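> Following is a predicted model, sequence given first.
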Amino acid sequence: MREFIVEADGGSRGNPGPAGYGAVVLDAATGEALAEAAEYIGVATNNVAEYRGLLAGLRAARDLDPGAAVHVRMDSKLVVEQMSGRWKIKHPDLKPLALQAAGVLPADRVSYEWIPRERNRHADRLANEAMDAGRRGEQWSPSRSTAALDAGTAPDTGPAPDGGSARDAGPAPNAGTAVPGPGVAAAAAEADLRAAQAVATPSTGWAPADLGAPSTFVLLRHGETPLTPQKRFSGSGGSDPSLSEAGREQAQRAAAALARRGTVEAVVSSPLARTRETARIVAARLGLDVAVEDGLRETDFGAWEGLTFGEVRERHPGDLNAWLTDPAARPTGGGESFTETAARIAATRDELVAAYPRRTVLLVTHVTPIKTFVRLALGAPPESLFRMELSAASLSAVAYYADGNASVRLFNDTSHLR
């Protein structure tokens, strides 16, 4: 059985805004680019564009060989997890696209893998070329594509399955134009292509002005519990304490401060008692309902739950030293490592960004999740978790832009408590 790799991407400059997708089909054995697809699709969201890219890639692979096995690689955690069946598809715009993608090839011949953005440059380049063409009032043209520079200089792939060449085969239905990737750029135009490539590459620094409003997460740590002043480990595997009187007062003060700002449009809480109680107090002041998200729960500290740091050092010195130096180390008794927490928070972040595009959402959660949101936004190493102070009922904020960049706007603000 022949094997293909499909790499796909989509983008929206404004989310929603002018959008396009790109996809490339690679030979799994040689890495040779066999077909490209790209299209400007008008105004759409990032997620819609990413699904359209997936569809285009699957259809291009099917047109090359309907009996092939396909391994899809994308930097969209949302699409990969939803198409793998691990996440539910809630948004009405995405359900029909997912159904179409699932029907292109038999499910047992398609697998999915998330990859970092830097490993998806070919498809990203195509998507940006399509959006650039749309901005000029044109359709994406293979002859102008710079994506061949990402794929090397392998020769053309020869006849398509129908006996014609892949270049002559024309577009797959609703999939843009499928062409052999490596042969589209003539050597004489290399300088012009490199200049176009530089223009098409998305910014990795300050977000450009046309990205639109970000999704902003205001991160509220819950108010104090009886364990907080004693500095005891209190995670998701312990006694699940409620707020103390001091904690309820802190939640009221946070609610008043957020009401004065007037920007929060939704409230999402960890499932633990102390966060749900804090969230209810704030949401009542804001006139909003509370949604519960399990991914926002605190780390499970295993056998350390309820103990002070000194007590853990006395009883489990070896495990504590490992935990302080290795993010993959778990607390004694099978708790959750920082590596596992980070993976959970990253997946939750992606799902919430997709669910609340361009909105300001209050996330009521815990010390480790909030520090992890900030650490991931900054690209800081795991040991930075030990270098952040996060007070009870403090406010932090991170904004997420359509190009994937994040901006930390606030950290550990306690001015409303003074």
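Nice, thanks for sending it over. Residues are numbered from 1 along each chain as shown.

> Could you use CA atoms for every contact and neighbour count after this?
Fine.

> which of the residues in stretch 233-251 are buried?
233-237, 240-244, 247-251 (16 or more other CA atoms under 10 Å).

> can you pull out the strands in the stretch 201-350 of the chain?
Assigned by DSSP state E, counting those that start in this stretch, the stretch 201-350 of the chain shows strands spanning 215-221, 266-269, 290-292.

> Now for H222, how many residues are close by?
Look at H222: counted by other CA atoms under 10 Å, it has 33 neighbours.

> next one: R330
Residues within reach of R330, counting by other CA under 10 Å, total 21.

> what's the answer for I345, then?
21.

> show me the residues around V374 that make contact.
Listed by CA atoms under 8 Å, 6 or more residues apart in numbering, the contact partners of V374 are 398, 408.

> Just the element for it, please.
Using DSSP states H and E, V374 sits in helix 367-378.

> Below is an additional structure, to be compared with the one above:
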Amino acid sequence: MGETTVYIIRHGECDGNRDKRIRGCVDFPLNENGVKQARALAARLKGAGISAVVSSPLARALETARILGEAVGAEPVVKEGFRNICFGEWENRLQSDIMREFPEAWRTWTTRPEELRVAGAESLFDVRERSLRELENTVAEYEGRTIALVSHRALIKPMLAGALGVAPPFFWRLHLDNAAYGVLSHTPARGFTLRALNITEHLKNLKIADDFDSM
């Protein structure tokens, strides 16, 4: 069968990014800058041949997907497997508060995040497993087509590591800004190939939140 191309997209900015909160499954909508980012992304990808858009159910991703979908003529399809990591009792907390209250755990997050365990949270390995399963199912469903996948940094990075067979520690080896995109291809013979990551040329006139150490 033909090659499947997946545009891997991180959602536009939300207040959780701007305020340096640990977002997890808290349902932040896009903020004003995030809407502008999503529109710039849509303009960039309008001619990319995207025929389907799949998305996390969380508002910041789904709003980004809808703006893109309007540009390419595709209604977003929500897939639960692309929901952001559940981060338990840390969700919606300021990074600065977590650093102060849980210094050892925060050090683990910034150096060996695959080993981090937080009450009520998924591990990065949990996310890697469920997201890769959803990705494989999605590629099978849209085989031979060009699609867009809109999700979250803390899901996309472990998912890509799983797709590419990157061994731990994998999380900090990949980077993706808000409303940036990458290109992943798949063929039955070769599996997944990462062709590009963190493309941000369309965002050159917009602010990009510096939230590198947050979820």
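All right, it came through fine. Please read all numbers here as calculations on a predicted model, not as lab measurements.

> Now the TM-score, please.
TM-score of the superposed chains, computed with TM-score structural alignment, normalised by the length of the second structure, equals 0.88; 203 aligned residues with a CA RMSD of 1.7 Å.

> can you pull out the helices in the stretch 1-150 of the first structure?
If DSSP state H, counting those that start in this stretch is used as the criterion, the helices of the stretch 1-150 of the first structure fall at 46-64, 77-83, 95-104, 121-135, 148-151.

> hey, which of these is tucked in deepest?
The highest mean neighbour count among these, using mean count of other CA atoms under 10 Å, belongs to helix 46-64: a mean of 27.

> Okay, angle between that helix and helix 121-135 too, please.
Angle, helix 46-64 of the first structure to helix 121-135, by axes from the mean of the first three to the mean of the last three CA atoms, to 10 degrees: 110 degrees.

> Can you point out the buried residues in whichever strand in the second structure runs longest?
If you go by DSSP state E, the second structure has its longest strand at strand 191-199. Neighbour counts over strand 191-199 of the second structure (16+ other CA under 10 Å) mark 192, 194, 197-199 as buried.

> Identify, from those, the entry nearest to D126 of the second structure.
Nearest to D126 of the second structure out of these is F192 (CA to CA; 20.1 Å).

> What is the neighbour count of E3 of the first structure?
Residue neighbour count, defined by other CA under 10 Å, stands at 16 for E3 of the first structure.

> so which of the buried residues of strand 191-199 of the second structure comes closest to R100 of the second structure?
Nearest to R100 of the second structure among these is N198, at 30.8 Å by CA to CA.

> OK, contacts around the residue mapped onto that closest one from the first structure?
Applying TM-score structural alignment, one finds that N198 of the second structure aligns to N412 in the first structure. Neighbouring residues of N412 of the first structure by CA under 8 Å, 6+ apart: 389-391, 394-396.

> mind running it again at 10 Å?
219-221, 370-371, 388-397 (CA atoms under 10 Å, 6 or more residues apart in numbering).

> likewise D413 of the first structure?
220, 390-391, 393-397.

> distance of P113 of the second structure from E136 of the second structure?
Using CA to CA, to the nearest Å, P113 of the second structure is found at 24 Å from E136 of the second structure.

> So which of those two has more stuff around it?
Remark: of P113 of the second structure and E136, P113 carries more neighbours, 19 against 14, as counted by other CA under 10 Å.

> In contact with the more buried one: list those residues for me.
105-107, 123-124, 168-172.

> Now the residue nearest to the spatial centre of the second structure. Nearest residue, chain neighbours left out?
The residue lying closest to the centre of the second structure (CA atoms, centre = their mean) is H152, at 2.6 Å. If the residues on either side of it in the chain are set aside, H152 of the second structure comes closest to R10, at 5.2 Å by CA to CA, 6 or more residues apart in numbering.

> Quick check, that neighbour in contact with R83.
No - using CA atoms under 10 Å, R10 of the second structure is not in contact with R83, being 11.8 Å away.

> okay, the two: which has more neighbours?
R10 (27 against 23).

> any idea how far whatever residue of the first structure lines up with the more buried one lies from L258 of the first structure?
Here R10 of the second structure is matched to R221 in the first structure, going by TM-score structural alignment. R221 of the first structure sits 13 Å away from L258 of the first structure, going by CA to CA.

> anything in contact with each of those two?
Common neighbours of R221 of the first structure and L258, using CA under 10 Å, 6+ apart, are L395.

> excluding its backbone neighbours, what's nearest R145 of the second structure?
Nearest to R145 of the second structure is T4, by CA to CA, 6+ apart, at 5.1 Å.

> on that earlier part again, so what sits against both of R10 and R83 of the second structure?
In contact with both R10 of the second structure and R83: 61, 150-152, 154-155, using CA under 10 Å, 6+ apart.

> okay if I get the residues you listed as JSON lines plus distance to D15 of the second structure?
Formatted as JSON lines, those follow (distance: CA to CA, whole Å):
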{"residue": "A61", "distance to D15 of the second structure": "13"}
{"residue": "V150", "distance to D15 of the second structure": "18"}
{"residue": "S151", "distance to D15 of the second structure": "16"}
{"residue": "H152", "distance to D15 of the second structure": "14"}
{"residue": "A154", "distance to D15 of the second structure": "17"}
{"residue": "L155", "distance to D15 of the second structure": "19"}
